[in-house]
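>>> Below are the sequence and a predicted model; questions follow.
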Amino acid sequence: MRAALVVNKVVSDVSENMRNIIAYINKAADNNADLVMFSETALTGFSMTDNPKEDIKLGIPIPGEEIEKLCREAKKRNINLAIGVLEEDNGSLYDSAVFINRNGTIGLKYRRVSKGWRDPNKNNSIYMEGTEVLSYESDIGKICFLICGDMNNDTLITKAKALKADILLFPFARSFYGGTVTHER
C-alpha cells in the first residue's frame, strides 16, 4: 500500500480549502497512492471561539455537498480518502473524520470521543462527542480512526486494539485552548 499524508494550509474559506484538497488528491493519485490522508478539520478549519452561535457555522453535514464532492473525486481518481472535518448534525457540532473508498462511498464516519477539542469548563450545549470506536473493511485492509486526544485515552486505545484493524488512521490538528484562535496562528 502506498499512502500520501497531507498537511494542507487551512483557511477560513471552505471553498478554497476544497480546491487545495482536490489538488492534493490529484497529486496523490498521479503518484499512485492507494490512500490520501488529511488532518483533523482539514476541510473546515478549527478556529472555534467557544461561542456556540458562531462555531456551529463552521460545521458541515456528513453526508452533504462538500463530502459528496470529495466522494466524486475519490471515485474519479480511484483513491481512498481520509479527512477530518467539523460536522454539523441537527444543531450539534462534532469533531469527525470520514473514510471514503475508491468507489466514492463513505465507508466510515467517526466522531471524536475525547472532549479535549473544546473548552470543558463552559456549558456549550452544541459541542458533542461520539461514543464508539468503529472499523471498516476496505480494499487496503481493515481501518479504524482515533482523532487527536482520543490517543491519550487508554479505554479508547483498548477498544481500537480489540477491533484488530490493519491500519489506525490518526488525524490531529494543533488547537489553541486558552489562547487566541486565528487561522494565522
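Nice, I can see it.

>>> Could you use CA atoms for every contact and neighbour count after this?
Will do.

>>> can you point me to the longest helix in this structure?
Looking across the chain with DSSP state H, the single longest helix is helix 14-30.

>>> which secondary structure elements does that one contact?
Helix 14-30 sits against strand 35-37, helix 65-77, with contacts defined as 3 or more Cα pairs under 8 Å, 6 or more residues apart in numbering; DSSP states H and E.

>>> quick one, which of the ones you listed is packed in tightest?
Highest mean neighbour count of the helices and strands packed on helix 14-30: strand 35-37, a mean of 24 (counted as mean count of other Cα atoms under 10 Å).

>>> And residue 85, how far from residue 42?
Separation of residue 85 from residue 42 (Cα to Cα, to the nearest Å): 6 Å.

>>> Span of stretch 120-138 from start to end?
Distance across stretch 120-138, first residue to last, is 35 Å (Cα to Cα).

>>> Pull out the buried residues from it.
By neighbour count on 16 or more other Cα atoms under 10 Å, the buried set for stretch 120-138 is 126, 127, 128, 129, 133, 134, 135, 136, 138.

>>> try this one side by side with the last:
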Amino acid sequence: MSDYPIVRAAAVQISPDLESLAGTLHKVLNMIDEAAESGVELIVFPETFLPYYPYFSFVLPPVSQGPEHLRLYKEAVVVPSDTTRTIGNKAKERNMVVVIGVNERDNGSLYNTQLVFDATGELILKRRKITPTYHERMIWGQGDASGLKVVDSAVGRIGALACWEHYNPLARYSLMAQHEQIHCAQFPGSLVGPIFGEQMEVTIRHHALESGCFVINSTGWLTEAQIESVSLDPAMQKALRGGCNTAIISPEGKHLAPALTEGEGFIYADLDFRLIDKRKRMMDSVGHYARPELLNLQINAKKTEYVEGLPTENVNKPDSNVSLFNKGELSDDTAHDETISIPN
C-alpha cells in the first residue's frame, strides 16, 4: 500500500444565476451535495461565480454599464456574511474543501476574490486578484500580495490564482516557492471565443509541469438565453461563446479526465500525490533546479492600508484572512508586514 495520499477532486463547469446571488448560491450548494455522493473531497468553482462574472463589462461600452454595475454591487458578497457562513457550513457538513470565486464588496469597492473553505468549514484563505484584466478594471479594484500564499488544508497545500494572473510568472512562482501541492485555477468561461480555451490549456498544463503540482481549473458557462440577456447584438453575443476548458491536470502535465469545453457538469479525478515526487525528482523549480545566487524573487507581502493612524476600533478590516470563521472573527496575519525574498 502506498504511503502517498490520494484525493478525490472535482472541477465544476456551471452557469450562474444572472439575476440573483441567492439563485447562484442555491446552485453551488446543490453541486456540493451532488459531488459528495461521488466521494469528492475537494471541489473548485469558477472565477467570481458568486453572484456571477460581470460579462456585461466585456460587451457594453462604459457609458452604458452603470445600471448593471450597480446591480452587481447590490448582489456582491461581503466577507464574512450569511453567504460565506452558508458555504462554510455546507463544506463542514460534507467534509469537503471548497474553492470558489466571488465578487467581494468592501464598502465602496468591488474585488475579484478567491475563497478557500477547509473541510471543517473554516475560511482558510481569502485573496484578491492582484490586477484585474482589461475591461475588468472598470469593475474591480486591485488586490495586493498579502493573499499570495499557500495554505494547509484537509487535502494538502493549496494555492490559487484567477484567470490571467497565470500570465504573471512571478505570481505563479511565489506559490510554487511555498510548495503548493494542488493549484486551483479559475476562469470566467463563455468569453472571447475558442482561442481563450486553447490558451487556457497551455497555461494550466505548463503551470502543472513547472510547479510539479496538480492543477484543477474551473470555468463558467452561459446558456444561449443568458447570452441574449447580456446583449442583443449578434456580434457581441459571439464574444460570449466558447472560452471554456474545465480540466484536472497532473504534475506531469497530463489530463486526468477529459476536459469539459461545453455545457454544465463535473469532471472528477483521483490525485495521487506520488506523482508530485515523481515530477520533482526530475525537476524542482524551487529546489535543486533553482539558482538563487543568480535569480531571486522579492515580494512585498504587506497588506494595503489606505489610511494609517486611525483608531483601531474605527477601522473595518473585512479583507483580513479569517482564522476563526465560524465564530465570525477576523485576524491579520503578521507576516503581511514583511517583505519576503524567495530564491530562484
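Nice, thanks for sending it over. Just so it is clear, the structure is predicted and the values come from calculations on it, not from any experiment.

>>> After superposition, what is the TM-score?
Scored against TM-score structural alignment, normalised by the length of the first structure, the superposed chains reach a TM-score of 0.86; 179 aligned residues with a Cα RMSD of 2.3 Å.

>>> before we move on, back to that, ok and the longest helix of the first structure relative to helix 65-77, angle-wise?
Interaxial angle, helix 14-30 of the first structure versus helix 65-77 (axes from the mean of the first three to the mean of the last three Cα atoms, to 10 degrees): 20 degrees.

>>> ok, residues contacting helix 14-30 of the first structure?
Applying Cα atoms under 8 Å, 6 or more residues apart in numbering, the contact partners of helix 14-30 of the first structure are 4, 6, 8-11, 35-36, 42-45, 66, 70, 73-74, 77-79.

>>> Strands of the first structure, start to end?
For the first structure, the strands defined by DSSP state E occupy 3-5, 35-37, 80-89, 92-100, 106-111, 135-138, 141-145, 167-169.

>>> and the first one, what does it pack onto?
With contacts defined as 3+ Cα pairs under 8 Å, 6+ apart, strand 3-5 of the first structure has these neighbours: strand 35-37.

>>> what's the average distance of the strand it packs on to the second structure?
Once the two models are superposed, strand 35-37 of the first structure sits on average 0.8 Å from its counterpart in the second structure (mean Cα distance after the TM-score superposition for the first structure).

>>> Report the contact partners of the residue mapped onto residue 73 of the first structure from the second structure.
By TM-score structural alignment, residue 73 of the first structure lines up with residue 90 in the second structure. Residue 90 of the second structure makes contact with 29, 32, 121, according to Cα under 8 Å, 6+ apart.

>>> Would you mind finding the match for residue 144 of the first structure in the second structure?
By TM-score structural alignment, residue 144 of the first structure lines up with residue 159.

>>> Hmm, its match is touching residue 174, no?
No - using Cα atoms under 8 Å, residue 159 of the second structure is not in contact with residue 174, being 9.8 Å away.

>>> and for these two, which residues touch both?
Shared contacts of residue 159 of the second structure and residue 174, counting by Cα under 8 Å, 6+ apart, come down to 148, 149.

>>> Give the aligned range of stretch 24-43 of the first structure in the second structure.
So stretch 24-43 of the first structure sits over residues 31-50 in the second structure, by TM-score structural alignment.

>>> Span of the matching stretch from start to end?
The first and final residues of stretch 31-50 of the second structure sit 14 Å from each other (Cα to Cα).

>>> next one: stretch 42-56 of the second structure
Stretch 42-56 of the second structure has an end-to-end distance of 30 Å (Cα to Cα).

>>> That stretch: which residues count as buried?
So, applying 16+ other Cα under 10 Å, buried residues of stretch 42-56 of the second structure: 42-56.

>>> Can you list the residue ranges for helices in the stretch 151-300 of the second structure?
Under the criterion DSSP state H, counting those that start in this stretch, the stretch 151-300 of the second structure contains helices at 169-176, 194-211, 224-230, 234-238, 274-282.
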